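In: Build me a structure from this.
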Amino acid sequence: MLKLNTRTQTPRSLVTERRVQWSLNGFGAVLLVYVVGSAALEVVPDGEDRAMWLGLGVLFSVLGMAVGAALAALSD
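Out: Below is the predicted model of the structure:
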């Protein structure tokens, strides 16, 4: 006979304080490594190319933010 499951699972929130913290840490860590690493390797461009270089760093940092959120979601 089929037994019904009467236990209800509590819905988990998609945005928690832990996920926000891990996301911001991932964003900051990747941006820091990108800027400091580029300066150490002396590959920071001059002039108008610097804006594109920093935009690329922000793009990489958004990926770091997504990784941080995924790691926080896995550890919940």
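
In: hey, let's count contacts and neighbours off CA atoms from now on
Out: Noted.

In: so what does the longest helix along the chain touch, helix or strand wise?
Out: Longest helix of the chain, by residue count under DSSP state H: helix 49-75. On a contact count with 3 or more Cα pairs under 8 Å, 6 or more residues apart in numbering; DSSP states H and E, helix 49-75 meets helix 17-40.

In: and for comparison, fold this next one:
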Amino acid sequence: MMFSREEKKEMLSTLLSKAVQKAQELPEAIQDELAEQFIEDIENEIKWQETLSKPQDSLILKELAQKAIADSENGQTEEMGFDDL
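Out: Model prediction:
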């Protein structure tokens, strides 16, 4: 099923509204933590999108990806989860 840009915005708004409503059921301290995390995620996503939109940065990312793949193939990496970082 295909959605128009406006339909996607409306769905996102609905989903975001649902998330906010759920968060409002939590204690204020947890709401604040969630808000801080969400803002940080949004800021990081904006930076990521900006990085991907710059050809010179895309080349750097490609080189880094190739190095990471080579390191992995040569056994120079260690498997980790997000909690291990």
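
In: And the TM-score between these chains?
Out: The TM-score (TM-score structural alignment, normalised by the length of the first structure) is 0.40; 41 aligned residues with a Cα RMSD of 3.1 Å.

In: about what we covered before: what's the angle between the longest helix of the first structure and helix 17-40?
Out: Angle, helix 49-75 of the first structure to helix 17-40, by axes from the mean of the first three to the mean of the last three Cα atoms, to 10 degrees: 150 degrees.

In: And helix 49-75 of the first structure, what's buried?
Out: 53-54, 57-58, 60-69, 72 (16 or more other Cα atoms under 10 Å).

In: now, which of the residues you listed sits nearest R18 of the first structure?
Out: A72 (6.6 Å; Cα to Cα).

In: OK, contacts around the closest one?
Out: Contacts for A72 of the first structure were tallied using Cα atoms under 8 Å, 6 or more residues apart in numbering; they are R18, R19, W22.

In: Swap in 10 Å and give it another go.
Out: A72 of the first structure sits next to T16, E17, R18, R19, V20, Q21, W22, S23, A66 when contact means Cα atoms under 10 Å, 6 or more residues apart in numbering.

In: out of the residues you listed, who has the most neighbours?
Out: S23 (24 neighbours; other Cα atoms under 10 Å).

In: Relative to T51 of the second structure, how far out is the residue nearest the centre of the second structure?
Out: Taking Cα atoms, centre = their mean, the centroid of the second structure lies closest to E45, which sits 5.2 Å from it. The gap separating E45 of the second structure from T51 of the second structure is 10 Å, by Cα to Cα, to the nearest Å.
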